[in-house]
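Trainee: here is a sequence together with a model predicted from it:
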Amino acid sequence: MGWLTNVLIEDKTSENERLELTDKDSLYFLGPNLTLRNCTVVLKLPARRLRILGARFINCTFEVKQELINHQDWIRAALKGCWFKGRLSGCDFGHWPEYGKEPEYQLGSIEDCDFSEARLDHCRFHGNDPRSLRFPKWPGFTILDPIRHIAELRDLAWPERFGSSLLSLLDQSPENLYKHPRSTMALSFYAPVEAKKSGTAEEAFKAAIAKCDFIVS
């Protein structure tokens, strides 16, 4: 792999622009001191090529053209009224203050955002009331306020491998609080992916969540 070109988008406010972050030879930095309003941001790059360093996105659309995997930098972004399209896995959004002490981590927030046209799996949302967000419909499903509902989740008839993984993810013992923070307000999964991992059918997940008003699908 050759040298990457740093693309710095910082210290400005932009409206009604289209930003295409798609160059395979570039490393993109969004922020600090960046505000985008009513913009379209096209992402076609691996997570390691995108750095968010304290940016505000207001009424923006994110078109994710290549699955974005394990991208935690969203927690250094303030997102309001935004739309997400495409596949995201293992991503974190919102306010996770313990993740880092740098000022940009304290800017993280998410409200009034729409993920209904996205495919989310193992994505976490931190901080604010998750009911201001729109999540994907089935075969996606989202557990709201999962830590408070851990007793009910333990009693559901999940496929065994998924159930064990979920309870481990919510483990609040002191040694796990950095990995499994109390700030988690919602967890989103994609049933076909989880069914394949568990060696079971999607319907097994649908049956487990059917009677829970704190799981949306």
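Mentor: All right, it came through fine. Numbers count the residues shown, from 1 in each chain.

Trainee: from now on I want contacts and neighbour counts done on CA atoms only, so please keep to that.
Mentor: Fine.

Trainee: need the contact list for the spatially closest residue to Trp74 that is not a sequence neighbour.
Mentor: Leaving aside its sequence neighbours, Trp74 sits nearest to Phe93 (CA to CA, 6 or more residues apart in numbering; 5.1 Å). The contact partners of Phe93, by CA atoms under 8 Å, 6 or more residues apart in numbering, come to 72, 74-75, 108-110, 124-126.

Trainee: right, and the helix or strand after the helix or strand where Lys197 lies?
Mentor: Per DSSP states H and E, Lys197 falls inside helix 191-198. Reading on from helix 191-198 to the C-terminus, the next helix or strand found by DSSP H and E is helix 202-209.

Trainee: ok, and what's touching that following helix?
Mentor: For helix 202-209, using CA under 8 Å, 6+ apart, the contacting residues are 139, 156-159, 191-192, 195, 215.

Trainee: on that earlier part again, just put the contacts of Phe93 in JSON lines and tack on neighbour count.
Mentor: Converted to JSON lines, the contacts of Phe93 look like this (neighbours: other CA atoms under 10 Å):
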{"residue": "Gln72", "neighbour count": "18"}
{"residue": "Trp74", "neighbour count": "23"}
{"residue": "Ile75", "neighbour count": "29"}
{"residue": "Gly108", "neighbour count": "24"}
{"residue": "Ser109", "neighbour count": "22"}
{"residue": "Ile110", "neighbour count": "26"}
{"residue": "Arg124", "neighbour count": "23"}
{"residue": "Phe125", "neighbour count": "26"}
{"residue": "His126", "neighbour count": "24"}
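
Trainee: included below, for side-by-side comparison, is a second structure:
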Amino acid sequence: MGYEIRGGRFEGRSLVVGGGEVFDRIDGGAEFQDCELKIVPTPRQRMNFEAQFSDCDVRATKPLSDGRFDDTRFERCRFKGQYKGCEFGPKFSGSKGSVRDCDFSEARLILSQFFDCSIDSQTWPDWPHIHLIFSEDLSWTEKLQDGDLPHVLSILLRLPRSTEVTQRSVVSIHLPSIGVDPEAAWPLLQDIPEIWFPSKANKPRQTAGLVTEAMTVARANAERREVSVRRLAIFHALHRAWIRSVHRLSFDLIELVVDCSFLKDRVSDAPGVLRVRLLEGTVHLRSSDDVREVDGALDRFMVMGAAEEDNLVVLKPHRKERGQILLSFRSSALVDEQGHPMEETAFLDVVRRYYGYD
């Protein structure tokens, strides 16, 4: 049986949360002083305790994702471990949580957010962490949304911010953990006062030439990402569709016959069969011990994902033993079941309507 603590005061205790067969419950304004809190993340364990932890050591024994602590109060606590997508402090009006004078310098924070919090109210982990300072005035984010920041940061700044959410906050990001090369990004970050880390003032600034070079690289990366997104879009849209067969129509044209009749369950004008034609294409099936070219019928291959790998598009199946389909091509085109050309945007619209996005 797990903990069920309702109120009370505890000093010098060691508490393990999440390690049992059932979830642990701590509420009723329980107070913990000079205690050790070990968090063992499990899907069943709710983290938002209605309690206060003062002068405690808090450690996630393995990466904690999406932990919500908006009703939990932390004061002068020391944090260790990895916290990804976690939220601390009062996210909404009426939330009871807070985080004050805590030490996160030995923690790894990956896109974690601290509400009603200022930079000078905690001890933060240093570079290659960065900390984004949000307030009621978001004009700085609007100026940077279409700039030359790393892609992940640009997306973060574009996210809508609900007026129901506490506006003052800090978002902490360990750059390598989100795929950003810190030193390559530094020239783009050095002049943005709202992007901070403890040693920023002492970090050598890059010259105008290096800043320009970094901006050029960032733009080239953005263009490559855009090409990749367009190239993969149609294959992402084939999620849950069956590839029935592959045929070579001519020396430089290959056709995939795709059964997407499930779309008709919700979208009456959806095509039951879609033909994906690949110019200068090849199609191979990769299994655990073999790679062979495909020409003819395929045995029950449902598309469950798509990714790029060394200029190939890799289609991932619903069952691992089916192998992976490797596509190489210069361009693609769609043909409906009547043999008429179909615009990619028209098919993407069908998929959006199926999933209720329109």
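Mentor: Yep, that arrived. These figures come from a predicted structure and were not determined experimentally.

Trainee: and the residue nearest to Trp74 of the first structure, what's its match in the second structure?
Mentor: Here Phe93 of the first structure is matched to Phe88 in the second structure, going by TM-score structural alignment.

Trainee: what's the answer for Asn70 of the first structure, then?
Mentor: By TM-score structural alignment, Asn70 of the first structure lines up with Asp66.

Trainee: next: Ala208 of the first structure.
Mentor: Checking TM-score structural alignment: Ala208 of the first structure goes with Leu188.

Trainee: same thing with His122 of the first structure?
Mentor: By TM-score structural alignment, His122 of the first structure lines up with Leu111.

Trainee: that match belongs to a strand?
Mentor: Yes. Looking at Leu111 of the second structure with DSSP: H, G, I helix; E, B strand; the rest coil, it is inside a strand.

Trainee: Val170 is in contact with that one, correct?
Mentor: No. Leu111 of the second structure is beyond contact range of Val170, at 9.9 Å (criterion: CA atoms under 8 Å).

Trainee: picking up where we left off before, so which of the contacts of Phe93 of the first structure sit within strands?
Mentor: Using DSSP state E, the members of these that fall in strands are 109-110, 124-126.

Trainee: greatest separation within those: which pair is it?
Mentor: Across those, no pair lies farther apart than Ser109 and Arg124, at 12.5 Å, counting by CA to CA.

Trainee: how close does the match of His122 of the first structure sit to Ser65 of the second structure?
Mentor: According to CA to CA, to the nearest Å, Leu111 of the second structure and Ser65 of the second structure sit 10 Å apart.

Trainee: same deal with Glu106 of the second structure?
Mentor: 17 Å.

Trainee: distance to Ile150 of the first structure added to the ones in strands among the contacts of Phe93 of the first structure, as a markdown table?
Mentor: Listed next are these as a markdown table, based on distance: CA to CA, whole Å:
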| residue | distance to Ile150 of the first structure |
| --- | --- |
| Ser109 | 24 |
| Ile110 | 23 |
| Arg124 | 15 |
| Phe125 | 16 |
| His126 | 16 |
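
Trainee: and these, which is closest to Glu17 of the first structure?
Mentor: Among these, and counting by CA to CA, the member closest to Glu17 of the first structure is Ile110, at 21.2 Å.

Trainee: how about Pro139 of the first structure, what's its match in the second structure?
Mentor: Per TM-score structural alignment, Pro139 of the first structure is aligned with Pro128.

Trainee: actually Cys82 of the first structure, not the one I typed
Mentor: Under TM-score structural alignment, Cys82 of the first structure pairs with Cys77 in the second structure.

Trainee: likewise for Asp25 of the first structure?
Mentor: Using TM-score structural alignment, Asp25 of the first structure lines up with Glu21 in the second structure.

Trainee: tell me which element its match falls in.
Mentor: Counting by DSSP H and E, Glu21 of the second structure is found in no helix or strand.
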